[in-house]
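[1] Mind looking at a prediction? Sequence and model below.
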Amino acid sequence: MLEDLNPVKVYLESLPSRQSRDVIWHSLNHFAKHALNDKSAVAENIKWAQITLDTIYSFRLHLDSKNTSKQTVALYLSALRGVLKLCHEIGLLNPEHEISASTILNSTYITKNPEYSTSPKHNLISSNDFIKLMKSVDRQQKAQARDLAIISTLYCCGLKVSEIIDLKYPDSIDPESYNFLVGDNESEESRCVPIPEEARKYIDNWLRLRTEQKGYFFNRISRADNVLFFEPSKENAVHPKSAKKLTVHAISLITRELSEKAQTDIYRPKDFRASYINRLFNEGKNIETIQKLSGHQCLDSLKRFK
């Protein structure tokens, strides 16, 4: 019976070592003492179905008031996040007190490492700063040409980083109509994203230097400034071990390095996407069109970009 299961016990048993179980158990007990206002309370005393966002916010404020270190706060909130997600996943929430999936996600968001959550959500990029970024490197070197194409795709097309690193040539790009096809061709979630005029010269320049060989569109570049191709379906791929697709971390490094060279604010990949969506709102596009272009599944999540 699901109601006989204790989410704390189930969660602890899922952890890989006794040490990690002890640490998480201590963290959850600390939350229990605050939530139940009882110094003798333990985590198994909590009726997790009745925990609300207000309870979590209150706990966070309590930790702040005690000048708890960031590392300890992150640990406590990570433990809390794990149990809350488990409650939702295995259906242990009572109907009259049920925390919806969106609430669970919200609580997951506010319980991220506070070292990062204290920074602004988005830093919108002006057109002047975009121009500075694009003028900061030499377009004729392959690595720099690729980086400029990536930056222009982020800023002008609003693609997610995960979408950018998954783009493939020729499947994901039509140079004649200047569109990116994002996602699986056979999937209902795929979408067509126009490449604006201001980004086309950077895309064209990268494609010229990259050549039209099949594979990931944005490739790794060797130290000798050679493009490394990798196509999983081919056994004779060039440098298969070193030519895998770019990583999310690599894109973040590119945006940081170009920001430093251009002497602008340090922009993160999500700042480019937020700037794209914000511009669409400023241009008077309706929210359904913006949703289609950006790939957001929820209209409400778009409103924060206005």
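    Structure's in. What do you need? Computed from a predicted structure; not experimentally measured.

[2] only C-alpha atoms for contact and neighbour calcs from this point on.
    OK.

[3] May I see the buried residues of the longest helix along the chain?
    If you go by DSSP state H, the chain has its longest helix at helix 70-89. Within helix 70-89, the residues that count as buried by 16 or more other CA atoms under 10 Å are 73-88.

[4] Quickly name whichever of those is closest to Ser294.
    Lys85 (27.2 Å; CA to CA).

[5] for the residue nearest to the closest one when sequence neighbours are not counted, what are its contacts?
    Leaving aside its sequence neighbours, Lys85 sits nearest to Ile104 (CA to CA, 6 or more residues apart in numbering; 6.5 Å). By CA atoms under 8 Å, 6 or more residues apart in numbering, the contact set of Ile104 is 84-85, 88.

[6] and here's the other structure:
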Amino acid sequence: MTWDEKIKDFEIFLRFERNFSENTLDAYIRDIKKLQTYAIDDLENTGPEKITYDNLQEYIFTLSKQKFSERSQARWISSIKAFFKYLLEDEIRDDNPSTLLEGPKLGLYLPDTLSLADIEKIIEAIDSNSDLGKRNHCIIEVLYGCGLRVSELIEIKISNINFKENYIKVIGKGNKTRFVPLAQFTAKLLKEYIAEVRSKNKINKKYEDTLFLNSRGTSMSRVIVFIIIKELTDKAGVSKKISPHTFRHSFATHLLQNGADLRYIQEMLGHSSITTTGIYTHLKTEELRDVILNYHPRNSNSA
């Protein structure tokens, strides 16, 4: 049995039995391949069936000295635990050396958000007279107006947009389907993009139903969307560290600030658990705290 064989088996297990998304799957396999390199180079080619708890502890310690974030370290341990649990269940091992591994204690993660003014600045930085600018404007409006993940954005099919009822059928994590309302303003932009911009493209036959296309007439990559947003935020002078996911966080936060029920936000974001959506209540709690400190009579100097 070799590392390559078991990593390939593990990948198949995660893809077909655990139904991992491509991004999560890639991250887990990358993590285990790093462990494989360490085992070959530093542990005299120790195989996955013989590696010990002490070996794993030393490996994690070695990585932790390289100034990776606590969140990255936590994911390594999650990947390693999943891998050795799989080997145990597959009867490759009769023990699990990762059981006692402990990840770093993660504090409460409050996602970065943009103000409406920030979003307007970013949109104003777009050259709305060019076809590329019109496409990029649509991308920003859909990310913010529908709260989509970047992987969901680049997979939108025109046939899944219902302009009569104004909603988009979205295929999310774990192949789960949800229906996200489409604001009239966003729907109008999309119609104009499809009729006036996209129709000019020479479209690859395989991508005739894909909404957002690159210059080659094929689907856009996640990386290109990141680059577009980086360039626009730099041009707009917005100094926050922004990714496509920032617009999703902003979508949820602004809905909550304006009185939307958390359960509805959960549905629109496609979270399987309300606990995940609950992170946004902490953002609102911070605002409420500021309101109390600034406006409650017990905090008034004149009281």
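    On my side now, so go ahead. These numbers come from a predicted model, not from an experiment.

[7] what TM-score comes out when they're superposed?
    For this chain pair, the superposition-based TM-score is 0.62 by TM-score structural alignment, normalised by the length of the second structure; 241 aligned residues with a CA RMSD of 4.8 Å.

[8] Quick one: the contacts of Ile104 of the first structure as TSV, columns for distance to Ser100 of the first structure too.
    Listed next are the contacts of Ile104 of the first structure as TSV, based on distance: CA to CA, whole Å:
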residue	distance to Ser100 of the first structure
Leu84	11
Lys85	11
His88	8
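
[9] quick one: what helix or strand has the closest residue to Ser243 of the second structure other than its chain neighbours in it?
    Among residues not flanking Ser243 of the second structure along the chain, Phe226 sits closest, at 6.1 Å (CA to CA, 6+ apart). Taking DSSP states H and E as the definition, one finds Phe226 of the second structure inside helix 222-236.

[10] after superposition, how close is that helix to the first structure?
    Its matched residues in the first structure lie on average 0.9 Å from helix 222-236 of the second structure after superposition (mean CA distance after the TM-score superposition for the first structure).

[11] Show me the contact partners of stretch 158-169 of the first structure.
    In contact with stretch 158-169 of the first structure (CA under 8 Å, 6+ apart) are residues 150, 153-154, 173, 182-183, 212-218, 245-248, 251, 269-270, 272-277, 294.

[12] Cross the residues you listed against strands and list the overlap.
    Mapping these onto strands (DSSP state E) picks out 173, 182, 215-216.

[13] And those residues, which is closest to Lys132 of the first structure?
    Ile173 (26.3 Å).

[14] which residue ranges form the helices in the stretch 1-150 of the first structure?
    With DSSP state H, counting those that start in this stretch, the ranges of helices along the stretch 1-150 of the first structure come out as 7-13, 18-35, 53-65, 70-89, 101-110, 114-117, 127-134, 142-157.

[15] Now do the contacts for the corresponding residue of the first structure for Lys121 of the second structure.
    By TM-score structural alignment, Lys121 of the second structure lines up with Lys132 in the first structure. Counting by CA under 8 Å, 6+ apart, Lys132 of the first structure makes contact with 262, 264.

[16] quick check: angle from the longest helix of the first structure to helix 101-110?
    Interaxial angle, helix 70-89 of the first structure versus helix 101-110 (axes from the mean of the first three to the mean of the last three CA atoms, to 10 degrees): 170 degrees.

[17] Does helix 70-89 of the first structure pack against any helices or strands, and if so which?
    The helices and strands touching helix 70-89 of the first structure, judged by 3 or more CA pairs under 8 Å, 6 or more residues apart in numbering; DSSP states H and E, are helix 7-13, helix 18-35, helix 101-110, helix 114-117.

[18] Dump those into TSV; add distance to Glu260 of the first structure as well.
    Below are those laid out as TSV (distance: least, CA to CA, whole Å):
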stretch	distance to Glu260 of the first structure
helix 7-13	43
helix 18-35	39
helix 101-110	29
helix 114-117	20
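
[19] so which of these comes closest to Leu53 of the first structure?
    Nearest of those (CA to CA): helix 101-110, 6.4 Å.

[20] quick one: the closest one to helix 53-65, angle?
    Relative orientation of helix 101-110 of the first structure versus helix 53-65 (the same axes, to 10 degrees): 10 degrees.

[21] next one: helix 101-110 of the first structure to chain centre, how far?
    A distance of 15 Å separates the C-alpha centroid of helix 101-110 of the first structure from that of its chain, computed with CA atoms, centre = their mean, to the nearest Å.

[22] quick one: buried residues of it?
    Those would be 104, 107-108, 110, for helix 101-110 of the first structure by 16+ other CA under 10 Å.

[23] Serialize these to CSV and add fields for distance to His26 of the first structure.
    Below are these laid out as CSV (distance: CA to CA, whole Å):
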residue, distance to His26 of the first structure
Ile104, 22
Ser107, 20
Thr108, 20
Ile110, 21
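
[24] neighbours around the residue nearest to Phe305 of the first structure when sequence neighbours are not counted, how many?
    Counting by CA to CA, 6+ apart, Phe305 of the first structure lies nearest to Asn278, which is 5.4 Å off, once chain neighbours are set aside. By the other CA atoms under 10 Å criterion, the neighbourhood of Asn278 of the first structure contains 19 residues.

[25] Contacts only, for Thr289 of the first structure.
    Contacts of Thr289 of the first structure by CA under 8 Å, 6+ apart: none found.

[26] What of Leu232 of the second structure?
    Counted by CA under 8 Å, 6+ apart, Leu232 of the second structure has contacts 122-123, 125-126.

[27] That one -> the first structure?
    So Leu232 of the second structure corresponds to Leu258, using TM-score structural alignment.

[28] for the contacts of Leu232 of the second structure, which one is nearest Glu208 of the second structure?
    Nearest to Glu208 of the second structure among the contacts of Leu232 of the second structure, with distances taken as CA to CA, is Ile126, at 25.9 Å.

[29] I'd like to know how far the residue lying closest to the closest one once chain neighbours are set aside sits from Ala125 of the second structure.
    Nearest residue to Ile126 of the second structure, sequence neighbours excluded (CA to CA, 6+ apart): Gly133, at 5.7 Å. Distance, Gly133 of the second structure to Ala125 of the second structure, by CA to CA, to the nearest Å: 9 Å.
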